[in-house]
Every structure is written in C-alpha cells, then in structure tokens.
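>>> this one's structure only:
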C-alpha cells in the first residue's frame, strides 16, 4: 500500500507543477492588459510603464513565475491588482462559503444516488427504472443556471418559503436553521448533475454485480434479494463508484461559478468571475491553481479509498 501511495503522490505533485506553469502562461495570453485597466484610458505611456514595473509585469515570464511560486510557498500571495486587499484575505473570505456549498452538494448527491440506486435495484420495477432514467436525463441535459432559475421561481417567488440568494448574514454557526434555508436551493441546483451521474453509474454497477456467478449461488441457497444487494452487491459496486464520485468534484467546482452568480453566493466562484473581468492576475492564478489542487487531491483520495476497498488495485500498483 505504501508503494502505491508514493507512486500516486508523485504523479499528483507533477500534475500540480505543470498546472501552475500552464495557468500563469495562459493568463498572459488572455486578451486585455491589467495595466491599461489600472492606468485608465487617458494614461500616458510613462505612467503605464511605471505601473508595469511596480507590478513586476515588465520582467521575463520565468521571473514572474518564480516570484509567484515563492509567494505561494511562503504564503505571501501579495496584493490584488483591482479588487483591493490581500489575495490571501480575499481567498480566505470566499473559501468557507464555497467549501460549505460544495460539501452540501456532494452530500446531497452521494446520499441521494445511494438511496435511489439501491431502491431501484431492490424494487426492480420497470416504471421506477423509467422514472429514474427520465430524472437522470433531465438533470444532466438541463443547464445548471436554468435549474437554478427554476428553483428560485418555484421556492422563492411563487412559494416564498426559501431565500432567493445570498448567505447567512451572521455566519453559518449562529443560526443553523437559517443557514440551511440559505444553503438549500444552491446546494440542490449544484448537486443535481452529480446526483444523476452517480445514480446511473451505481445502478448499472449493482445490476452488473447481480449478474455475477456468486449472486446466482446465493440465490440458489435461498438468500433474500435484499440481503444479497445490501451485503454483497453493494460493497462490490462501491469501489468503482468512489472513483466516479471523485470525478464529480470537478463538475461541482465548475458548476459553483454559475451557482454562486445566480444565487449571489459570496464564494470563490464569484471571486473568479470578478478576477477574470478585472484581469486581476494574482487572484485568478491562485484560484485556478486552488481548483486544480482540490480536484487532483480529491482524485488522489478517491484512488486511495478505491485501493483500500479493492486490494487488487494496490497489488497491481505495487508491481
């Protein structure tokens, strides 16, 4: 297991290193000059040159990258160009809201997929399978922003039982009941596509397990279907489902940008949008690398859990 962990950790660090170079390089290719935005339309070439030198944008690419990397290692992210304040403070302010929203959506998607898949396989009714398939198709096909707007119209306009947007004014811990009200609509909108993917995959994995020879033997011994599904088929289907769950983190992080915009959720998604619009390189670079790091580390965690659940994976990795 230790050899497998070290091999996966090495590839994770390589991906992060290459991603950091790519992020810094690609942002320099995006149309628009942050110096022109800072200096204003009537600025002189001299003032623009002074601002460029002050921000270090007149240095070669590798010097800019090295300085930014040094700031990351020393946790000194520097000031924001346009949004104001320290980049670290801006990221920390939005990180809690995004983590809470993403964790809630991941919980809803995981629990909902587990319940729906097990129920569909246990009951094994054609109408339930068709209903679940239709729900999966709608959840995947309808854009996230459209689902968000429908939820707002349904539960904040026509049935005004939940807030249309924003976050708890006094934080999540002061009034948990109020925090749930603010969190419910954006979490559901964010969770639906991930729920659909997980449900479809886990349902198929369970049906595949039920066609395995050991299930035929269990049925011949008179073991009830419910016991076979819960004690044998489900544990065997979970390792691959965990890998798919890790992949959904990227979907949740990408969807969070739209969700936070629709629901005015003050998280990292809105900060990314503001940073890109303002050509605020320090903010966008940190947030993009943070997104990649979260996705890659989640993949690492899911692979390790998969290897722990399925010894064949770690034994294969050892060779």
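Yep, it's here. All figures in this text were calculated on a predicted structure; none of them were measured in a lab. Numbering: from 1, shown residues only.

>>> only C-alpha atoms from now on, for both contacts and neighbour counts.
OK.

>>> wait, residue 193 sits on residue 137?
No: look at residue 193 against residue 137 with CA atoms under 8 Å: they stay out of range, at 9.2 Å.

>>> the more surrounded of the two?
Legend: neighbour count by other CA atoms under 10 Å for residue 193 and residue 137, higher for residue 193 (25 against 15).

>>> mind listing what the more buried one touches?
136, 139, 140, 144 (CA atoms under 8 Å, 6 or more residues apart in numbering).

>>> adding another structure so you can compare the two:
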C-alpha cells in the first residue's frame, strides 16, 4: 500500500501545481478591479494606483503567482483584500459550517445510494424494480437547488417539521444543529446518491451473470447469501469509485445550497469573494476544493484496492 501511495504522489503534486495556476488565473479573468472595490467608485487614478501598489497588484502576474506560491510553502496564504484579515482566519471562521454540511451529505449519499442500489440490484418483482427505477430517476433528474426548494416547500412550509434557514454550531447544540443540517444535506445528497445507486445496480446485474454466481446456485446457496456474499462484494468497487467522484460535485453543490438555506459557510464566502473580486480568498478556496477532491479520490482508490485483491496485483 505504501508503494501504491508513493506512485500516486507525483501525479497528485502535478495536479496541485496545475490547479494552483488555474486558481490564480481564473479570478483575474473576471471583469472588475479589486482596487476599485476598496477605494470606491469616485477614487482618482492616483488613488487606485496607490491601492494596487499596496495590495501587490501592480507587480507582473508571474511575480504575483510566485509570491503567492512561496508564501503558501511558508504557511502564509495571504491577506484578504476586502476584509483585511489573513485568508486562513477568514476561511477558518466559515469552515466548520461547510464541513458539517459536507460530512452529513456524504453520509446520506453513502447510505441512500447503497440501500437503493442493493435493493434495485437484488432479484425482486417487476413492480418493485419499477418503483426503485422511478425513485432514482427522479433524484437523478432533479438538481440540488430544486431539491432544496422542494424540501423547503414540503418539510418546512406545508409540514413545518424542520427549520428551513440559518444554522447553529454543532458544538453549541448538536441536536438543534442536526435539525438545521438535515434539509440542506438531503438536497446535496439525493442527486449524487441516485448516481451511486444506478452504478451499483448496473454492477450487481452484471455480476449476476458471472460463472461464480452460477456455481453458487448449482451448490444450492440461498439467493440472499448469493446477493450479499458474492454479487454485492464484487460490485462494491464500482460504488466506491463513484463515491470518490461524487465528492467534487458535493463541494460544488454546497455553494448553491448554502445560499438557499442561508448558511454562513465557504459557499457563501466564495460568492462574496467573486462579487468583491477578493482574489486572495477566492484562489485559496478554488485550490483547496481541487486538492480535497483529489485526496478523496485517492482515498477511494485505496479502499478499492483493499476490497479487490486484483487491483493490488495489477498495481
């Protein structure tokens, strides 16, 4: 396993380097001037030039990029242009909210995706398969923002069971924080869970045609044992890879979901940073999201190698 990780590290480093360049360039391609946002629309050209000089924006782009990169190697991620605080402080104040939402959404995605996938991939009546296919199709076809609005409408307004906006820190009041988290986490998890369920269903249906399943049937093994011991075990690799790939979509969907449910997390911070042209905050958010998605995918490959000995042999 250590050799597997060592072989992966160079590709991770290359992805991180390319992502840092993209994270640096993308915010600067958007129209607008952060100096204008700080100095005001009535600022003179001399005042704007002074602000740009103070923020380091008057340097060549390559020099700005190198300064940022070397600063991160030293643990200095820069200072927010607008909030005039270290970027680590700005992001750290919003991190807990997003981590709580992403963690619960990931748990729900795993639970719902695996349950629906196993049920749909098990031998059942035609009507049961039709109902499960309809459920996964609806979850898959409904984007997170629409799912969130529907959940607010039905579980927050028509049947006021759960709060529809705001948040409470998990360490302040865990039970109340969970109530505020359920609806946004469900809105994030359901579309991704449907993808996991469909892939797992397809893998299980394919596994049922393998020789080892026919051999187990010939030996008189019960259908339930065949499903759990042979079919599901050899199909979990597909679900694990799907879960790793879906993690990036969860991070992207969190931006919209946090806005809908009025959560004060990294998603709302990203929107504010775009609007105010706060390059320093925005580029760290982009780079952090990419690196996190890469490491989640790497972790899913490690789990896949642990589940399937053939992966270890081939590697």
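Ah, there it is. In this text, all values refer to a predicted model and were calculated from it rather than measured experimentally.

>>> TM-score for this pair?
Superposed pair, TM-score by TM-score structural alignment, normalised by the length of structure 2: 0.96. Supporting alignment: 315 aligned residues with a CA RMSD of 1.3 Å.

>>> the contacts of residue 193 of structure 1 in strands, which ones?
Among these, no member falls in strands (criterion: DSSP state E).

>>> please pick the buried ones from those.
Neighbour-count burial (16 or more other CA atoms under 10 Å) applied to the contacts of residue 193 of structure 1 gives 136, 139, 144.

>>> nearest spatial neighbour of the second one, skipping sequence neighbours?
Beyond its immediate neighbours in the sequence, the residue positioned closest to residue 139 of structure 1 (CA to CA, 6 or more residues apart in numbering) is residue 193, lying 5.3 Å away.

>>> counterpart of the one you found over in structure 2?
With TM-score structural alignment as the criterion, residue 193 of structure 1 lines up with residue 191 in structure 2.

>>> continuing past the strand or helix carrying its match, what's the next helix or strand?
Element membership of residue 191 of structure 2 [criterion: DSSP states H and E] is helix 174-207. Next in sequence after helix 174-207 of structure 2, counting helices and strands by DSSP H and E, comes helix 211-218.

>>> how about that next one, aligned to which bit of structure 1?
Using TM-score structural alignment, helix 211-218 of structure 2 pairs with 213-220 in structure 1.

>>> quick one: the matching stretch to structure 2 mean distance?
Mean deviation of stretch 213-220 of structure 1 relative to structure 2 after superposition (mean CA distance after the TM-score superposition for structure 1): 0.5 Å.

>>> distance between that stretch and the chain's centre?
39 Å (CA atoms, centre = their mean, to the nearest Å).

>>> farthest pair in the contacts of residue 193 of structure 1?
136 and 144 (13.5 Å; CA to CA).

>>> now do residue 143 of structure 2 against residue 130 of structure 2, distance only.
Applying CA to CA, to the nearest Å, the value for residue 143 of structure 2 to residue 130 of structure 2 is 22 Å.

>>> who has more neighbours, those two?
Ranked by neighbour count (other CA under 10 Å), residue 143 of structure 2 and residue 130 place residue 143 first, with 16 against 11.

>>> if I pick the more buried one, what's in contact with it?
residue 191.

>>> what lines up with it in structure 1?
Counting by TM-score structural alignment, the partner of residue 143 of structure 2 is residue 143.

>>> now swap in residue 76 of structure 2 and tell me
By TM-score structural alignment, residue 76 of structure 2 lines up with residue 76.

>>> helix or strand for its match, just tell me which one.
Residue 76 of structure 1 belongs to no helix or strand, assigned by DSSP H and E.

>>> what about the nearest residue to it once chain neighbours are set aside, neighbour count?
Nearest residue to residue 76 of structure 1 in three dimensions, chain neighbours excluded: residue 88, at 7.5 Å (CA to CA, 6+ apart). Residue 88 of structure 1: 18 surrounding residues under other CA under 10 Å.

>>> report the separation between residue 88 of structure 1 and residue 317 of structure 1.
Applying CA to CA to residue 88 of structure 1 and residue 317 of structure 1 gives a distance of 38 Å.

>>> try residue 118 of structure 1
31 Å.

>>> the two: who's more crowded?
residue 118 (20 against 16).

>>> that one reaches residue 203, doesn't it?
Yes: Residue 118 of structure 1 is within contact range of residue 203, at 7.3 Å (criterion: CA under 8 Å).

>>> which residues in the stretch 1-150 of structure 1 form strands?
Counting by DSSP state E, counting those that start in this stretch, the stretch 1-150 of structure 1 has no strands at all.

>>> what residues are up against the residue nearest the centre of structure 1?
Computing the C-alpha centroid of structure 1 and ranking residues by CA atoms, centre = their mean puts residue 253 first, at 2.8 Å. By CA under 8 Å, 6+ apart, residue 253 of structure 1 lies in contact with 102, 291.

>>> and it, how far from residue 259 of structure 1?
Relative to residue 259 of structure 1, and taking CA to CA, residue 253 of structure 1 is found at 10 Å.

>>> ok, now residue 119 of structure 1?
For residue 119 of structure 1, the distance to residue 259 of structure 1 - CA to CA - is 29 Å.

>>> who has more neighbours, the two?
Ranked by neighbour count (other CA under 10 Å), residue 119 of structure 1 and residue 259 place residue 259 first, with 28 against 16.

>>> for that one, what are its contacts?
144, 145, 148, 186, 189, 190, 265.
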